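>>> Let me see the structure of the following:
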Amino acid sequence: MKKSLLALAALSAFATAAQAQSSVQVYGILDMGYASESKTATTAAAAAQGTTTKAKAVGASEGLSGSRLGFRGTEDLGGGLTAGFTYELGLNVGESTAAHSVRQSLLSLSDKNLGTLSFGRGNTLGKNTNDGFTAFGGGGDFEQGSVTLEITRGEEQGEAVSKKIKPIVDRNSNQVTYVSPSFSGVTVSAQLYAKSSDKDAAANTGKDETSGTAFQLAYAGNGITAAYTRSQLDTEVEAAAAVAATCTGVATPVGCNNGTAAVSASKTEITLDQFGATYTMGAIKAFGLYNSAKYKASATAAEDQNKGYDIGATYTMGKTTLLASIGDGEIKTAAGVVTDVKGMQAQVRYELSKRTTAYALYGKTEFEGTNKGESDVSMIGIRHSF
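The predicted model follows:
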């Protein structure tokens, strides 16, 4: 009897210890297909205005989602407290020699009553908003047809003002994020990202500091999701004097330097306001996103201003989902040059299984005004999750 009780106690202790251990999950996505892409340059910054470039590829990737390999795990610390981590690599599955990128590298602590605090590299709240309320979800390599993505990222046309705004809607390192518990469907999120390098101004380039904050108020319930997000990002460079070169004409002996040019003080400011919402009613889901972004090259400079919206809907019939969206907006430089932006997207998805989806998509963005051009893509592919 005593032996049985001792065995039962030992088994119980082992089960408790095993429950407290970390659980680690390996996951990933592979997304590949055939794509045909065409771009007509809007400005001479990208190429001569009106120049058209075309690309076709078998094995093109990231139609729906960026390919990735990730590891995540949690550990129950007791008392409602949980530790967790995520480490996720971006994969370029079409190129055998391409280096992997780090998409996420996060360590978190969660409390069921207090919320979640995470540190490291991950999505900004601005990127989460873009991804959560647009047609293609922002997860793929192609952004043609999404006005809200194009005016804040400038990926497809390389538009100068939009590319300046991109850091606020991308992944960032050196950040900390807090997400509150849900209060009747309402959650509050706050984010801080900061990096400062203070060098010797007499020998290098002075102080370079980047700091940003983001705040989000979101609601989910009764078939509705909605969010307002405000993000700010400042980059400041301290002035530094020029440093003369030493050992002029000598190959690179010890103790010599090539000198550095003088660095002027500068400060850039980015502000982004986003309003997004979805409504699900049976097989139909409507969605919309409005972005308003401002960029200042200095504290006293005039602002570049980008604004626009995307609206659309999905309709699911069994294993098939149809999607369509349209968008409109404008890009306005500090000099007052205005470019109108229009976009449309269409997509069909078919679930071959719970983890494998076949799809076909089309997206087109048009730029009209002083700068004119267009960008479109067609793609068929398969996405597999594991």
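>>> alpha carbons only for contacts and neighbour counts from here, please
Fine.
>>> which residues of the stretch 201-350 of the chain fall in strands?
For the stretch 201-350 of the chain, applying DSSP state E, counting those that start in this stretch gives strands covering 207-221, 224-237, 266-281, 284-296, 303-317, 320-332, 338-351.
>>> Just the buried positions in the third one, please.
Going back to what we said before, that points to strand 266-281. Using 16 or more other CA atoms under 10 Å as the test for burial, strand 266-281 gives 267-280.
>>> Can you give me the distance of the residue nearest the centre of the chain to Met281?
Compute the mean C-alpha point of the chain, and by CA atoms, centre = their mean the closest residue is Asp170, 3.5 Å away. Between Asp170 and Met281 the distance is 31 Å, computed by CA to CA, to the nearest Å.
>>> With Gly70 instead?
For Gly70, the distance to Met281 under the criterion CA to CA works out to 33 Å.
>>> now swap in Ile380 and tell me
If you go by CA to CA, the gap between Ile380 and Met281 works out to 28 Å.
>>> With Gly94 instead?
According to CA to CA, Gly94 stands 38 Å off from Met281.
>>> again, but for Val377
Computed as CA to CA, the Val377 to Met281 distance reads 30 Å.
>>> cool, Lys354 as well?
For Lys354, the distance to Met281 under the criterion CA to CA works out to 22 Å.
>>> And Leu323, by the same measure?
To Met281, Leu323 is 15 Å away according to CA to CA.
>>> Please tell me how far Asp315 sits from Arg349.
Careful, residue 315 is Tyr and not Asp. Using CA to CA, we find Tyr315 at a distance of 10 Å from Arg349.
>>> my hunch is that Val176 is in a strand, does that hold up?
Yes: Val176: assigned to a strand according to DSSP: H, G, I helix; E, B strand; the rest coil.
>>> so who does it touch?
With contacts defined as CA atoms under 8 Å, 6 or more residues apart in numbering, Val176 is in contact with Leu117, Ser118, Phe119, Gly120, Gln191, Leu192, Tyr193.
>>> Which ones among these lie within strands?
Residues of these located in strands (DSSP state E): Leu117, Ser118, Phe119, Gly120, Gln191, Leu192, Tyr193.
>>> to compare against the first, here's another:
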Amino acid sequence: MKKSLLALAVLGAFAGAAQAQSSVTIYGIIDTGVTYTSKAQTTNAPGVTGINTGSKFAMNSGVIQGSRIGFKGVEDLGGGLSAVFNLETGFNNDNGALNGQDPGTTNLFRRKSVVGLAGGFGSVLLGRQTDWADTISAYTAVADFGGVIQNSGSNLNRLQGVRTNNSISYTTNNLSGFTGNLMYGFGETAGKTSAGQSFGLGGKYDNGPLGLGINYYQSKQGPTPSDTSLLANAAPLSTVVGAANAGASAAKVLNVVASYQFGPARVYGNYSRVKQDLNTVAVTGLTDATRVTGATLGLSKKADMYELGTAYSLTPSLKLLGSVQYTRADFDGLSGKGKLTQFNLGTDYWLSKRTDLYAFVSNLRAKDMKNPGVYADTTGNDASQTAVTVGIRHKF
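Alright, predicted model coming up:
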């Protein structure tokens, strides 16, 4: 009897040690808002002629942060080395559908799918992941307004978080406030390594109230581009994605961001430049007279983006928010510059550490280019659109 009890005690000790050395965490976000949008243009049902334009009420999933569920784990391998993984899928909780699939794919863990090693040297991750622009977006209005501001430029400049397939990244540990990152995406094209490849270099510096960040990302055209933004732009770029352009630079993105905490107020600003060298024929058929109805940021050859904003903590639970985004875009073969300006006001109230209520009002104005709409609802020929959203977010 004593030997049996001793054996059970030893087995229990081993089981406890094994559990202490490895762990898996399930986490997620559910974010849903109700939005009123002025001057919204929506697609009509098949066979219905005319344009369906007017005010619109809608329920939107992932207003500030995309709704998601994820799994992350770590196993202690000894000697300060750990095996790590992270799987994360997005969904629309207003209808239960998977969210944001790459064109022509049915990928499940589309938000993140990585495995790697971590230790005193930093971490190395392999799989599908965002570049460093997603990390330093914590210093920008993306942290407060999320997807509300994506159409004014932060989706194009990658601050909203764009994925890179078939990628490997290295991130240093915190070195006296500095953290650096390197990324490389494989184009997986036989006989031409440069086709579809991408690479990124970034860093951030945290020192008390000061936060600074910089990132550069470049991707190249190819039949299987690692940069998923090229998959999203496949239709407008269909005339330039042929074999003759494989390996040519398709996107070059630079982000410089800064944030400073003045007591209860966080003040921030950033600048981004996006160059899309292959956008030389995508606006064929447009003229300066028709650009307002046809030219979008995704078709621009070069875009410069500026942002200023603040988040003021009125109480520990209540924040008042404000930001302005301004973008100037050049289109090949067209004179002048298209301009987008977005003004945002908002409030965020935390009911607990995991649940908050928010309310936003945004106005997006376009000049000499198409207005993309605050929530991807186009405004036709009208230069201004306003959207008001109230919503709830829960983290688990």
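>>> TM-score for these two?
Both chains were compared after superposition, and using TM-score structural alignment, normalised by the length of the first structure their TM-score is 0.75; 329 aligned residues with a CA RMSD of 3.5 Å.
>>> Tell me which other helices or strands the longest strand along the first structure touches.
If you go by DSSP E, the first structure has its longest strand at strand 23-40. The helices and strands touching strand 23-40 of the first structure, judged by 3 or more CA pairs under 8 Å, 6 or more residues apart in numbering; DSSP states H and E, are strand 52-61, strand 68-78, strand 373-385.
>>> That strand vs the second structure, average distance?
Here strand 23-40 of the first structure, set against the second structure after superposition, deviates by a mean of 1.8 Å using mean CA distance after the TM-score superposition for the first structure.
>>> His297 of the first structure maps to what in the second structure?
Rather than His, residue 297 of the first structure is Ala. Ala297 of the first structure maps onto Leu278 of the second structure when the alignment is built from TM-score structural alignment.
>>> Nearest to Gly63 of the first structure, out of the strands of the stretch 201-350 of the first structure?
Taking CA to CA as the measure, these were each checked against Gly63 of the first structure, and strand 338-351 came out nearest at 10.5 Å.
>>> quick one: contacts of the closest one?
Contacts to strand 338-351 of the first structure, defined as CA under 8 Å, 6+ apart, come from residues 135, 144-147, 319-332, 357-372.
>>> now whichever helix in the first structure runs longest, how far from the chain's geometric center?
With secondary structure taken from DSSP state H, the first structure has its longest helix at helix 2-20. For helix 2-20 of the first structure, the distance from its own C-alpha centre to the chain's C-alpha centre is 47 Å (CA atoms, centre = their mean, to the nearest Å).
>>> What spatial separation is found between Gly200 of the second structure and Gly391 of the second structure?
Counting by CA to CA, the gap from Gly200 of the second structure to Gly391 of the second structure is 35 Å.
>>> now Arg354 of the second structure
From Arg354 of the second structure over to Gly391 of the second structure the distance is 14 Å, taken as CA to CA.
>>> So for those two, which sits in the more crowded spot?
Comparing Arg354 of the second structure with Gly391 by neighbour count (other CA atoms under 10 Å), the higher total belongs to Gly391, at 21 against 11.
>>> Assess the claim that the more buried one and Tyr358 are in contact.
Yes: taking contacts as CA atoms under 8 Å, Gly391 of the second structure lies within contact range of Tyr358: 5.4 Å.
>>> quick one: what's aligned to Tyr219 of the first structure in the second structure?
Residue correspondence to the second structure (TM-score structural alignment): Tyr219 of the first structure is matched to Tyr205.
>>> ok, that match touching Leu175?
No: using CA under 8 Å, Tyr205 of the second structure is not in contact with Leu175, being 9.2 Å away.
>>> Compare those two (neighbour count), which wins?
Of the pair Tyr205 of the second structure and Leu175, Tyr205 is the one with more neighbours under other CA under 10 Å, namely 19 against 9.
>>> and that one, what does it touch?
Gly177, Phe178, Thr179, Gly211, Leu212, Gly213.
>>> nearest to Gly90 of the second structure, of those residues?
The shortest gap between Gly90 of the second structure and any of the contacts of Tyr205 of the second structure belongs to Gly213, at 26.5 Å (CA to CA).
>>> What sits closest to that closest one if chain neighbours are left out?
Lys204 (4.2 Å; CA to CA, 6 or more residues apart in numbering).
>>> Aligned counterpart of Leu106 of the first structure in the second structure, please.
Residue-level alignment of Leu106 of the first structure against the second structure, with TM-score structural alignment as criterion, gives Val114.
>>> so which strand or helix has its match?
Of the helices and strands defined by DSSP states H and E, Val114 of the second structure is found in strand 112-119.
>>> orientation of that strand relative to strand 68-78 in degrees?
Compare the direction of strand 112-119 of the second structure with that of strand 68-78 by axes from the mean of the first three to the mean of the last three CA atoms, to 10 degrees and you get 20 degrees.
>>> In strand 112-119 of the second structure, which of the residues would be classed as buried?
When burial is assessed from 16+ other CA under 10 Å, strand 112-119 of the second structure yields the following buried residues: Lys112, Ser113, Val114, Val115, Gly116, Leu117, Ala118, Gly119.
>>> Check the residues you listed and tell me the two furthest apart.
Based on CA to CA, the longest span within those runs between Lys112 and Gly119 and measures 20.8 Å.
>>> and Asn270 of the second structure, what is it in contact with?
Residues near Asn270 of the second structure by CA under 8 Å, 6+ apart: Thr140, Asn255, Val256, Val257, Ala258, Tyr306, Glu307, Leu308.
>>> residue contacts, the closest residue to the second one other than its chain neighbours?
Looking back up the chat, that one is Asn255 of the second structure. Among residues not flanking Asn255 of the second structure along the chain, Ser272 sits closest, at 4.5 Å (CA to CA, 6+ apart). Contacts here follow CA under 8 Å, 6+ apart; on that basis Ser272 of the second structure touches Asn157, Val253, Leu254, Asn255, Val256, Asp304, Met305, Tyr306.
>>> Quick check: the two most widely separated of these?
Across the contacts of Ser272 of the second structure, no pair lies farther apart than Val253 and Tyr306, at 13.7 Å, counting by CA to CA.
>>> who's in contact with the closest residue to Gly62 of the second structure other than its chain neighbours?
Setting aside the residues directly before and after it, Gly62 of the second structure is nearest to Asp31 in space (CA to CA, 6+ apart), at 4.8 Å. By CA under 8 Å, 6+ apart, the contact list for Asp31 of the second structure reads Ser61, Gly62, Val63, Ile64, Gln65, Gly66, Ser67, Asn93, Gly391, Ile392, Arg393, His394.
>>> Based on its surroundings, how many neighbours for the residue nearest to the first one when sequence neighbours are not counted?
Put plainly, it is Ser61 of the second structure. Distances taken as CA to CA, 6+ apart put Thr32 closest to Ser61 of the second structure, at 4.5 Å, once the chain neighbours are dropped. Around Thr32 of the second structure there are 24 other residues, counting by other CA under 10 Å.
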